[in-house]
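Participant: sharing a sequence plus its predicted fold:
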Amino acid sequence: MKIALVGYGKMGHIIDEIATKRGHEIVARLSETPTAENLNNPDVVIEFSHPEAAFNNIKICLENKIPVICGTTGWLDQKPEIEKIALQNDTAFLYGSNFSLGVNLFFALNEKLANLMKDFPEYKVQLEEIHHTHKKDAPSGTAISLAEGIIKNDQRFDAWKLDETQNKELGIFAIRQDEVPGTHSVYYKSDVDEIEIKHTAFNRNGFAVGAVVAAEWIIGKTGNFTMNDVLFNK
């Protein structure tokens, strides 16, 4: 494939290396706003930029009928509009809060556990995420996905919030520490014991491999997709 990288920070550099090793050609490495000219006619765009830039970056690519894989978090209030733009331009869009295979298995485990625990109100639920100090949004997109998975399966909750769980709002603690790629935990705590599930990333390579696999998968497709489609609906 010919791949354009929109956003060329740490993740962009790792994706560049992994995509090249898998035999793909990187035709653009952009830290600036994409245009029809500087994208250099790619088969697919992989977008890892900043929350404030993501919507415009993705919109431009989709309007040029280029499928987009997006891993930027912190802009999701505008995601429904992006999904409409993808359909209007007969192309494809895939958003992932986290492209790691392990995290997507963790999402499935989280929903299964939430369904098991919904009838045991003596267990209080709390989420925690830890990331590097350079991460601009909080909570992480992965933590939000975990929270949404619990809310979908447990009628005790109808929303999430930063801070401690209270009433019908599921709480997420967001912690920032130097050079932590990403740790996510879900706790169910009662007066007598605690159940915890946890995912710890050792580096960013798992995220990058997943993004490239998603890019390989999306070629020739139209519509809006998630990593569930890539991993579990083959």
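Facilitator: Alright, I've got the coordinates.

Participant: only C-alpha atoms for contact and neighbour calcs from this point on.
Facilitator: OK.

Participant: list the buried ones in the top helix by length along the chain?
Facilitator: The longest helix of the chain (DSSP state H) is helix 101-117. Neighbour counts over helix 101-117 (16 or more other Cα atoms under 10 Å) mark Val103, Asn104, Phe106, Phe107, Asn110, Glu111, Leu113, Ala114, Asn115, Met117 as buried.

Participant: look up how far Asp43 lies from Gly220.
Facilitator: Here Gly220 is placed at a distance of 9 Å from Asp43 (Cα to Cα, to the nearest Å).

Participant: and if you look at Asp163?
Facilitator: Here the criterion is Cα to Cα. By it, Asp163 lies 42 Å from Asp43.

Participant: so if I had to pick from those two, which one is more boxed in?
Facilitator: Set Asp163 next to Asp43 and count neighbours by other Cα atoms under 10 Å: Asp43 wins out with 20 against 16.

Participant: let's bring in a second one:
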Amino acid sequence: MKIALIGYGKMGKTIEQIALDRGHELVLTIDITNQHDLTVENLRKADVAIEFTIPTSATANYGLCFEAGIPVVSGTTGWLDRKTEVLDEMNKHNGTFFYASNFSLGVNLFFALNKKLAALMANRPEYDISMEEVHHTQKLDAPSGTAITLAEELFENHPGKKSWTLDKPTSPEQMQITAIREGQVPGIHRIKYESEVDHILIEHSAKSRQGFALGAVLAAEFSFGKKGMLTMNDLLNL
């Protein structure tokens, strides 16, 4: 496949290496120095785009990909308040949009485990629930998109919790998320159910960016030739 890579930070460079190792060709690479090259005309040279940038530019990038008629795979977080607008634009162009807050195959299995455990604990009010996430200091959003996904899916399966807060909870229905930024941590997410007599803890800890980057390339391969909104559940058949 011919890939347009939008965003050439640490994640973009890792995606590049994995894409090349899997036999793909990068026909367009966009970073902060050549953003003027991100045009519909240039995007049409690619079969698919992979986008890892920042929330303030992501939605405009998606629109250019839809207009160019190529699928866009994105892992940028922090823009979901504009999701309806993005999907309207996708439908307008009969486009393809693969979005994941986290492309790690292990994290997406962790998502499934989180939902299952939340359902099992739904009738156990003696257990309070909290979450902690740890990322590198360059990560701009807090809590992480992955943590928000975990929280939303937990709420769907556990009636005792309905919202999250970074501060101390003001009601039993709130779940506290502690967001820590330190060093070069690729990503750790922990969900804890605690009672007076014990606690249950599930955790996913990434060892490197390789897992995220591989998932993004697999998503690009999966998206080629498809239409509409796609997620890791489609890719993994979860």
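Facilitator: Yep, it's here. Here the structure is a predicted model, which means the values were calculated and not measured.

Participant: can you give me the strands for structure 1?
Facilitator: Residue ranges of the strands in structure 1, as given by DSSP state E, are 2-6, 25-30, 44-47, 68-70, 92-95, 124-131, 159-162, 169-176, 183-189, 194-200, 223-225.

Participant: can you redo those as JSON lines with distance to Ile82 of structure 1?
Facilitator: Output for those, formatted as JSON lines (distance: least, Cα to Cα, whole Å):
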{"stretch": "strand 2-6", "distance to Ile82 of structure 1": "16"}
{"stretch": "strand 25-30", "distance to Ile82 of structure 1": "20"}
{"stretch": "strand 44-47", "distance to Ile82 of structure 1": "13"}
{"stretch": "strand 68-70", "distance to Ile82 of structure 1": "10"}
{"stretch": "strand 92-95", "distance to Ile82 of structure 1": "8"}
{"stretch": "strand 124-131", "distance to Ile82 of structure 1": "27"}
{"stretch": "strand 159-162", "distance to Ile82 of structure 1": "23"}
{"stretch": "strand 169-176", "distance to Ile82 of structure 1": "27"}
{"stretch": "strand 183-189", "distance to Ile82 of structure 1": "27"}
{"stretch": "strand 194-200", "distance to Ile82 of structure 1": "30"}
{"stretch": "strand 223-225", "distance to Ile82 of structure 1": "9"}
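
Participant: quick one: which of those strands is nearest Ile14 of structure 1?
Facilitator: Comparison of these against Ile14 of structure 1 by Cα to Cα identifies strand 2-6 as nearest, at 10.8 Å.

Participant: residue range in structure 2 corresponding to the longest helix of structure 1, please.
Facilitator: Aligned using TM-score structural alignment, helix 101-117 of structure 1 spans residues 105-121 in structure 2.

Participant: repeat for stretch 196-210 of structure 1
Facilitator: Under TM-score structural alignment, the match for stretch 196-210 of structure 1 is residues 201-215.

Participant: ends of that stretch, what's the gap?
Facilitator: 25 Å.

Participant: just give me the match in structure 2 for Asp154 of structure 1.
Facilitator: Under TM-score structural alignment, Asp154 of structure 1 pairs with His158 in structure 2.

Participant: give me the number of residues near the residue nearest to its match when sequence neighbours are not counted?
Facilitator: Nearest in space to His158 of structure 2, with sequence neighbours left out and distances taken as Cα to Cα, 6 or more residues apart in numbering, is Ala122 at 4.7 Å. Ala122 of structure 2 is flanked by 16 other residues according to other Cα under 10 Å.

Participant: for Ala122 of structure 2, give me its contacts.
Facilitator: Listed by Cα atoms under 8 Å, 6 or more residues apart in numbering, the contact set of Ala122 of structure 2 reads Asn157, His158, Pro159, Gly160.

Participant: separation between the nearest residue to the last one once chain neighbours are set aside and Leu117 of structure 2?
Facilitator: Translated: Gly160 of structure 2. In space, and not counting its chain neighbours, Gly160 of structure 2 is closest to Glu173: 5.7 Å by Cα to Cα, 6+ apart. According to Cα to Cα, Glu173 of structure 2 stands 17 Å off from Leu117 of structure 2.

Participant: over to His158 of structure 2?
Facilitator: Counting by Cα to Cα, the gap from His158 of structure 2 to Leu117 of structure 2 is 9 Å.

Participant: ditto for Glu182 of structure 2
Facilitator: Using Cα to Cα, Glu182 of structure 2 is found at 29 Å from Leu117 of structure 2.

Participant: repeat that for Met232 of structure 2.
Facilitator: Separation of Met232 of structure 2 from Leu117 of structure 2 (Cα to Cα): 20 Å.

Participant: most distant residue from the middle of structure 1?
Facilitator: Of all residues in structure 1, Val192 has its C-alpha farthest from the mean position, at 34.6 Å, by Cα atoms, centre = their mean.
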